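> Sharing a model prediction with you, sequence too.
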Amino acid sequence: YSDARVADNLRVGYVRSVDDTLRNALGALGVEATELKVDDVRAGDLQKYQAIIIDNRGYLAHPELISANARLLDYVNAGGTLIVFYHRTNEWNPDPQKNRPQLAPYPIILGNSRVTDETARIEFSEPQHLLLNYPNKITQEDFANWIQERGLYYPQTWDKKYSAPLSTNDEKEPSLRGGLLAADYGRGRYIYTSMVWYRQLRAGIPGAYRVLANMISYGRQ
């Protein structure tokens, strides 16, 4: 992954989920990365991190993170970049019975759509978007040799403040545009992605490392 560039002097915090894939990937990128416990989110100094990642299904792995989510949004508002990997519909969508509010700064409602063909063509609907250009220029090559699938539980609706620079679909299925959503919030940035980066990172797919590098570098150009 030596061709994956990251912004200078990045410090990244991450909330671990089920394994060490994310930690290992950040290490492979040469990034200073720190695992955050929920108590760190509640009471720690988050602004020392340029980016924070919630690993896939992190709000399920750590239900108490939901009550601390406002601190994450405050972190973004003050200038940080928050990246949230995929969640299932019933782990994410607002649910008063579970005391779960809208977790994103602007509404994102997940559905059950997925793209199971790992070779499905990726369309660049916003080719000039910063996430596709800095510090790594993302091309079709970065989506080659993926394994198992493209993404899960794609958003069915999202606020117009989000950009959706990628789209893809299984054959004879409608195009799904919400696999990578990004919005400015206050002085910071928020990213939600339903694409299965963890499978690709674990498999050593170079393009996944390049996109991860762009996500953690977002807004640091």
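Here it is on my side, so go on.
> only C-alpha atoms for contact and neighbour calcs from this point on.
OK.
> Tell me the secondary structure of residue 76, please.
Following DSSP: H, G, I helix; E, B strand; the rest coil, residue 76 is assigned to helix.
> Which parts of the protein are strands?
Counting by DSSP state E, residue ranges of the strands within the chain are 11-15, 32-35, 51-54, 81-84, 108-110, 122-124, 155-158, 166-168, 180-185, 188-193.
> what's the distance between residue 12 and residue 131?
17 Å (CA to CA, to the nearest Å).
> Sorry, wrong one. I was asking about residue 171.
Distance from residue 171 to residue 131, by CA to CA: 26 Å.
> More neighbours: which of the two?
Between residue 171 and residue 131, counted using other CA atoms under 10 Å, the more crowded position is residue 131 (26 against 12).
> dump the residue contacts of that one.
Residue 131 is in contact with 211, 214, 215, 218, counting by CA atoms under 8 Å, 6 or more residues apart in numbering.
> next up, a second structure to put side by side with the first:
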Amino acid sequence: TITFNLRPLAGAAEGKTELRAVATVGGQPYSRGIQTIQYPHIPTQTLFPEATAPLVRLSVARGHTRTIGYLMGAGDEVPEALRQLGYTVSLLDPATDLTAERLAKYDAVVLGVRAYNVLDRLKTQQPQLLQYVENGGTLLVQYVVNRGTVLPQIGPYPLTLSADRVTVENTPVTFLPTPGGALIVRQAAQPTAPSLAQDLLTTPNKLTPADFATGWVQEQGLYYPSAWDSHYQSVIASHDPGETDKASAILVAPYGKGRYIYTGLSLFRELPAGVPGAYRVLANLVESGGK
């Protein structure tokens, strides 16, 4: 094992590059690893991938959030992305950690993809999560499949999940005027409230539409809500060619002293791919309001 540190050159531009490992033995270069895939229902597969690792230089700011509790759903690599941003991340045990008292030590709590599809414990502990938000925490919920949920409602206010998605990953994104806005065609008029959506787009990183599209891979987002209560504020809108705008990729609502956020954005795919904008979006989501 060889351990070393890499530092970007001063003044280097934001972007991605690749680190390659080559070992020369007896004059013969070796640049591939070995990966074995074993499952009971298929023959053993052996792969020989190139020994490479992506390197990403990006500019991303952090705010007040320091500690994050992460409840894994069906499985994703978002906790590692949060750690790479400098946050202290603890994986939550659904059997013991989902109480308002235990969650209180976290600045933000994030639910992994499909958590409400695979974690029966959420049937009984949902009130504790909402109590955490009411006490001042930020709860970020990643996409939930619209069928087979353990609860009829996943938010503090009514929210109708659907199979709506934007499959073209680099489709242009529009920032919505808030509160209200002509593009929010499925939403009732917003009550008078601080513009949580504007705050999410500007703090601590001033996001641009390019952050939601440039370099993105395999869908911009999925399982967007088709209807939602007027307490929720829409943040962005986009659509596949020939379709109408979908304005529920990110919904944010005040609840007590905290904030509840639902996003169907495919961050779980973009972050492992090293998409700079996805890291800035994630930072703004976990820094949103709350404590």
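Cool, the structure landed. Values in this document were obtained by computation on a predicted structure and should not be read as measured data.
> Now tabulate the strands of structure 1 in JSON lines and tack on mean neighbour count and distance to residue 70 of structure 1.
Formatted as JSON lines, the strands of structure 1 follow (neighbours: other CA atoms under 10 Å; distance: least, CA to CA, whole Å):
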{"stretch": "strand 11-15", "mean neighbour count": "22", "distance to residue 70 of structure 1": "15"}
{"stretch": "strand 32-35", "mean neighbour count": "16", "distance to residue 70 of structure 1": "19"}
{"stretch": "strand 51-54", "mean neighbour count": "25", "distance to residue 70 of structure 1": "14"}
{"stretch": "strand 81-84", "mean neighbour count": "26", "distance to residue 70 of structure 1": "12"}
{"stretch": "strand 108-110", "mean neighbour count": "21", "distance to residue 70 of structure 1": "16"}
{"stretch": "strand 122-124", "mean neighbour count": "18", "distance to residue 70 of structure 1": "32"}
{"stretch": "strand 155-158", "mean neighbour count": "17", "distance to residue 70 of structure 1": "19"}
{"stretch": "strand 166-168", "mean neighbour count": "20", "distance to residue 70 of structure 1": "28"}
{"stretch": "strand 180-185", "mean neighbour count": "21", "distance to residue 70 of structure 1": "13"}
{"stretch": "strand 188-193", "mean neighbour count": "23", "distance to residue 70 of structure 1": "13"}
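> can you tell me which of those comes nearest to residue 90 of structure 1?
strand 108-110 (8.6 Å; CA to CA).
> and the longest helix for structure 1?
In structure 1, taking DSSP state H as the definition, the longest helix is helix 206-216.
> so residue 220 of structure 2 makes contact with residue 167?
Yes: Residue 220 of structure 2 is within contact range of residue 167, at 6.0 Å (criterion: CA atoms under 8 Å).
> Residue 92 of structure 1: which of the strands of structure 1 is closest?
Of these, nearest to residue 92 of structure 1 by CA to CA is strand 108-110, at 7.3 Å.
> The closest one aligns to what range in structure 2?
Using TM-score structural alignment, strand 108-110 of structure 1 lines up with residues 159-161 of structure 2.
> ok, now stretch 27-35 of structure 1?
So stretch 27-35 of structure 1 sits over residues 83-91 in structure 2, by TM-score structural alignment.
> Surely residue 267 of structure 2 is in contact with residue 278?
Yes: look at residue 267 of structure 2 against residue 278 with CA under 8 Å: they come within range, at 6.3 Å.
> The two: who's more crowded?
residue 267 (29 against 26).
> which residues does the counterpart of the more buried one in structure 1 contact?
With TM-score structural alignment as the matching criterion, the partner of residue 267 of structure 2 in structure 1 is residue 197. Taking CA under 8 Å, 6+ apart, we find residue 197 of structure 1 in contact with residue 208.
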